[in-house]
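**Q** I'll drop the sequence and a predicted model, then ask my questions.
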Amino acid sequence: MKLRSLVALLVMLPTALPSASAQEREATRTPTLAEYTSGSPSQLRPTSLRALQWLGDDYIYIQERNLILGTPGAKKAERTLLTQDELLALIGEGTKGNTAKYFSPFQVVGRDQRHLLITFSGKHYVLDPRTKQLTTTFEQDTKREKTFDLAPTLEASAIIKDHNIYVTTSRGEEVQVTTDGSPTLVYGSSVHQNEFGIHGGLFWSPDGSQLAFYRMDQSMVAPYPIVHTNTRKATRQDLYYPMAGMPIHHVTVGVYNRATGKTIYLNTGLPKEKYLTNITWSPEGKTIYIAEVNRQQNRMELKSYSAETGEPLQTLFVEENEKYIEPQHPLYFIPNRPNEFIWQTRRDGFSHLYRYTTSGKLLGQITKGDFEVISFLGFADGGKTLLYTSTEQSPINRVAYRISIDGKGKKLLTPQPGWHIASASKSGKYLLDTFESLHDVRENRLVSTATGRDQRLYQSDNPEASYITPEIILGTIKADDGKTDLHYRLIKPTNFDPTKKYPTIVYVYNGPHAQLVQNRFHAGSLGWDLYMATQGYVLFTIDGRGSDARGTAFEQVIHRHLGLHEMADQMRGVDFLKSLPYVDTNRIGVYGWSYGGFMTTNLMLTHPETFKVGVAGGAVMDWSRYEAMYGERYMDTPQENPEGYKATNLALRAKDLRGRLLLIHGTIDPVVLWQHTQLFVEACVKADTYPDYMIYPEHEHNVRGADRVHLNGVITRFFKDHL
């Protein structure tokens, strides 16, 4: 058997941390709720090299008040590149910030990735840390500036303020690019509810001479009132939130030419209700590529446009899917081959890399197999080699590979089973790899992409080495279809006694773009479930069909009837729990947030004989009131799928509530509107059923910061009181 196959087989088998009893001989206490809460100031978590990233082909990180530089292969691998005092003197702020505990936060910028952008005391500074020279300075309007986007050539920046785009230079020149921006006419920001891999709205050309930007007209979308109560009189904020089946915003792409001072708009044509995604400049800056998705989200056309005239040049190719299609990645142009690019798509059922010419000719599929390419990391060998991470070792692992652009010579660079988060140096000769697994606390490594040899840069201590901690088990069971493997995480109570029976909580999400079970430290748990294990509970999580990183067929089973197959798979998980002699089958609860809140409520209503207690946070209760981009992708429109929407409107089933269900919602949630749980409560009142309720004023879709400890306390008390 090949080593890779053997490793994959071992990962598929149930695995566990060293037994709790071995740890308890030296442990003195269990972690507190705050110490287990993600984001808490006192959270116990592995450490890493602070701000570790590439500076060209060198790596840098913060070590207290020093910026450290490392050169792969050098005799003296690391040295202090810049101190905080030197930085403050360089930017003329020697008397300010000199008591900071750490070196100032920074961003690596520029085409060569050799400069730092530091925002400090009302200004944006661009500097070369190697020569210790200040390159450019931009004034910051702290009250009005919403976005600052630096050109790759470093001498200009794009700024959003007062709803409009301004281009500024280091010489203090400022040009107002747009003049009619407003809350309903949005420039330079993310569009389409940040779906389809969209993370921003400003796109500099490679030479910094032109700026492409999104223009979103949302005047046809009825405003939705978000009410803020932290003023003497409550104030209203209008949210332009297109719901499924209702009019959606119209988006176009503008191009501002710095030399001429003129702006043109790409002629993307009709219909106006479509999605313009994954905007990419050609290397020479004359062409813009857009992946255009129809509103039905079953057809994508990759088109090119002239950046000078705005007119369409050609449709390179079309992708279609009978259920839905979802492009997530821009074009990756191959170095030294300006007419060739890499395209990432799920065209064959799994996310893979393909090589194309700019005329639309397919040169070949580079990666193949029943696994997902998770991220494209970059090029090596002057463009002859690709670097990427994938699930090829196991769906619960992430590993990095190199492969030739012709699909040959594939090499596994990070063979250790577990979770590798990698980034490539400018030349692609090295990776910075942050690695962890169920058995390995986090470490930072330097990996040669030519040989795969690695060097450990940093090893985190186990933050729980002196604590009593629960045993975590990873394994698989079959889905409701009887053939698909589903991965689970099971956390046993501390001081586990196999002769006892324990209350059990199912933590659930099971929706697209999320994978909860991971071969990493704590197996992907965020901490609350670990704390509940210290309180005498079994915690169980399973990634059923519909969740992420398993391919199209695995995910698309949810299409047009959200919750149906997901619940069936969760119930197979319950069957597994019932087979365990230590699970108290009369005391099973369920908890989830967002899609998981929808699943929690649905499970409570559908299987009251199984679930005694539930907690649903930020839950979708009626998919017709969810946003159009996400909702229509998975459900089509309410007009096209009335039965599907009716079946997933949980308010219509409020009469079926039997157990104790706690609903939690942030009052200014812009993702799942507070209206969802309010209407469900209203339906329960009319149906004479009795949910419990908790709100978090002025919190959005989740409760973050110090208040998260309070949230976890509320959830803990509810299960302790009722399960």
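**A** It's in.

**Q** when you work out contacts or count neighbours from here on, use the C-alpha atoms and nothing else.
**A** Noted.

**Q** packing partners for the longest strand seen in the chain?
**A** In the chain, assigned by DSSP state E, the strand with the most residues is strand 583-593. With contacts defined as 3 or more CA pairs under 8 Å, 6 or more residues apart in numbering; DSSP states H and E, strand 583-593 has these neighbours: strand 502-507, helix 564-578, helix 595-606, strand 611-617.

**Q** switch to 6 Å and redo it
**A** strand 502-507, helix 595-606, strand 611-617 (3 or more CA pairs under 6 Å, 6 or more residues apart in numbering; DSSP states H and E).

**Q** neighbouring contacts of the shortest one?
**A** What it means is strand 502-507. 537-541, 582-584, 587-592 (CA atoms under 6 Å, 6 or more residues apart in numbering).

**Q** now it against strand 611-617, angle please.
**A** 40 degrees (axes from the mean of the first three to the mean of the last three CA atoms, to 10 degrees).

**Q** can you give me the helices in the stretch 151-300 of the chain?
**A** Secondary structure of the stretch 151-300 of the chain (DSSP state H, counting those that start in this stretch): no helices located.

**Q** now do the chain
**A** Along the chain, counting by DSSP state H, helices occupy 3-12, 20-24, 33-36, 84-90, 528-534, 552-556, 564-578, 595-606, 628-635, 642-647, 675-687, 707-722.

**Q** buried sites along the second one?
**A** Of the residues in helix 20-24, those scored as buried under the neighbour-count criterion (16 or more other CA atoms under 10 Å) are 20-21, 23-24.

**Q** ok, the last one next?
**A** Along helix 707-722, these residues count as buried under the neighbour rule (16+ other CA under 10 Å): 708-712, 715-716, 718-719.

**Q** between strand 502-507 and that helix, find me the angle.
**A** Interaxial angle, helix 707-722 versus strand 502-507 (the same axes, to 10 degrees): 140 degrees.

**Q** got another one to weigh against that:
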Amino acid sequence: MKKVFLIFLSLIFIFTFQVKAITLEDITSGKFQSKDIAEVYPSADGVHYFTATNGNTRIVKCEYRTGHEVDTLFDVKTARECNLEQFDGFSLSPDEKHLLIYADSEPIYRRSFKATYYTFEIRRNLLKPLSDGGKQQAAVYSPNGRMVAFVRDNNIFIKKLDYGTEVAVTRDGERNKIINGIPDWVYEEEFALTSTLQWSPDDATLAFVRFDESHVPEYSFSLYEGYCPTYPEYTLYPGRFTYKYPVAGETNSQVSVLSYTVETRALKTMKLPISSDSYIPRIKFTTDPNRLAVVTLNRTQNEMDIYSVNPKSGISKLLLRETDKAWIEESILDNISFYPDFFVIASSRSGYQHLFRYNYNGTLAKQITKGEWNVSAFLGYDEKSRSYFYESNQEGPLYKAIYKINEKGIETKLSERIGTNQASFNPSCTY
């Protein structure tokens, strides 16, 4: 017994001796940060995807089936007129002939940033600055890939790539007063929103949300050199950051939805039956260019409406009203998807969050999923097999798994291991 006890003490000593204390330098150096998988953009062909590699110096096309690279779209070493050593991110035009590449990002709040954007024509291997007027936000291609809408200094601009011209959509943007196309602090923080710019499928219209925060109270706090990142300009004296911040119960931004017609340059405000303190956390064009879906919430956030709005006339029609005794979960906002003949929405009306299918006349077509568990994400619909794909916690509240369910209600589990599973599908939901 004494011998066993001595061996036990020796093991404790060895274990203790080998443990190295974690220092502040270890934490701030990023040594213990998680490694994320590079963001993936599905190709319209359904069998390929696009991603950044080599420390954000290349953008490549890969095959879903094997994961192997099949083509290089962009490389900082070989692109014409490229002075970048690396980039921060990219997006693809819908026709997959152009790239939006951004670098020199400056964070604004938790999710938002401004950066220097570039357009890249893949066929010509040519990189060009999007605009010379200063850093931009929320740049997005039109469906035909011939225009880019973006925000600078709270105003919206459209760059027409065929002619190299830049058109101002709005001119009333002003810090701490009027914001066009991007959200105020409340919307970004509470609704995970960084842009409201929405192109119509026919490229004719750009819709967006306008925020009037003129009457929102201001909040200020001091800035010091020692912040991360550091502010060397405040070495001797602190600076000050002031922004519009409504403490609970105070005045929120007044919001409205506007449409801009590219051909006539006309702005029109949509007619929505909402109160002055209502929220508009999402807008999105359906497959019909004459049907803009506008999601609204009351301030208590226990009543959500989805309107079908004609961007030309501005007339709105209520499609769906969703209510809850407590509040509407923010996750529901990103689980609304629109298809040519119907739309899918998540709802907790049964006590558990499930998927429902609605027609555009506002009638319920069917409840897609049922059970004493929650659907945490709607992932897509395969029109060919008429199957819906989603993420749920059927295996327990600590777990997430990936499933599909067909029109007959037959459910198939797709993920293999128990744990936290996530998925991103190609447009046809075949990979």
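**A** Ah, there it is. Treat the numbers as computed from the prediction; the structure is a model and nothing was measured.

**Q** one step back: so where is the longest strand of the first structure in the second structure?
**A** On the second structure, no counterpart of strand 583-593 of the first structure exists by TM-score structural alignment.

**Q** quick one: closest of the helices and strands packed on strand 583-593 of the first structure to residue 319 of the first structure.
**A** Residue 319 of the first structure lies closest to helix 595-606 among these, at 27.9 Å (CA to CA).

**Q** hmm, back to that, got the angle between the longest strand of the first structure and helix 707-722?
**A** Using the same axes, to 10 degrees: strand 583-593 of the first structure against helix 707-722 is 150 degrees.

**Q** in strand 583-593 of the first structure, what counts as buried?
**A** For strand 583-593 of the first structure, by 16+ other CA under 10 Å, it's 583-585, 587-593.

**Q** returning to that earlier point: most tightly packed of the helices and strands packed on strand 583-593 of the first structure?
**A** strand 611-617 (a mean of 27; mean count of other CA atoms under 10 Å).

**Q** what residues does that one touch?
**A** Here strand 611-617 of the first structure has contacts from 588-593, 597, 600, 604, 659-665, 723, using CA under 6 Å, 6+ apart.

**Q** doesn't residue 3 of the second structure lie inside a strand?
**A** No - judged by DSSP: H, G, I helix; E, B strand; the rest coil, residue 3 of the second structure forms no part of a strand; its state is helix.

**Q** so can I have TSV of the contacts of strand 502-507 of the first structure showing distance to residue 227 of the first structure?
**A** As requested, the contacts of strand 502-507 of the first structure are exported to TSV (distance: CA to CA, whole Å):
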residue	distance to residue 227 of the first structure
537	38
538	39
539	36
540	37
541	35
582	47
583	44
584	43
587	39
588	37
589	33
590	30
591	27
592	25
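
**Q** quick check: the farthest pair among these?
**A** In those, two members sit farther apart than any others by CA to CA. They are 582 and 592, at 23.2 Å.

**Q** neighbours around the nearest residue to residue 122 of the first structure once chain neighbours are set aside, how many?
**A** Spatial nearest neighbour of residue 122 of the first structure, excluding adjacent residues (CA to CA, 6 or more residues apart in numbering): residue 140 at 5.0 Å. Residue 140 of the first structure: 17 surrounding residues under other CA atoms under 10 Å.

**Q** and residue 140 of the first structure? What does it align with in the second structure?
**A** Here residue 140 of the first structure is matched to residue 131 in the second structure, going by TM-score structural alignment.

**Q** re earlier: which single one of the contacts of strand 502-507 of the first structure is nearest to residue 220 of the first structure?
**A** Of all the contacts of strand 502-507 of the first structure, residue 592 has the smallest distance to residue 220 of the first structure: 34.0 Å, by CA to CA.

**Q** from residue 490 of the first structure, how far off is the closest one?
**A** Residue 592 of the first structure sits at a distance of 16 Å from residue 490 of the first structure (criterion: CA to CA, to the nearest Å).

**Q** with residue 583 of the first structure instead?
**A** 12 Å.

**Q** again, but for residue 436 of the first structure
**A** Distance from residue 436 of the first structure to residue 490 of the first structure, by CA to CA: 19 Å.

**Q** could you do residue 53 of the first structure as well?
**A** 34 Å.

**Q** swap in residue 329 of the first structure?
**A** Relative to residue 490 of the first structure, and taking CA to CA, residue 329 of the first structure is found at 34 Å.

**Q** same question, residue 613 of the first structure
**A** Remark: distance between residue 613 of the first structure and residue 490 of the first structure (CA to CA) = 19 Å.

**Q** cool, and residue 332 of the first structure?
**A** Using CA to CA, we find residue 332 of the first structure at a distance of 40 Å from residue 490 of the first structure.

**Q** give me the more crowded residue out of those two.
**A** residue 490 (22 against 19).

**Q** so that one is in contact with residue 529, correct?
**A** No - contact between residue 490 of the first structure and residue 529 fails when scored by CA atoms under 6 Å: they sit 10.0 Å apart.

**Q** which one is residue 240 of the first structure nearest to, not counting chain neighbours?
**A** Leaving aside its chain neighbours, residue 240 of the first structure sits nearest to residue 223 (4.8 Å; criterion: CA to CA, 6+ apart).

**Q** and the one you found, what does it touch?
**A** Contacts for residue 223 of the first structure (CA under 6 Å, 6+ apart) come out as 238-240.

**Q** what does residue 320 of the second structure correspond to in the first structure?
**A** Per TM-score structural alignment, residue 320 of the second structure is aligned with residue 317.
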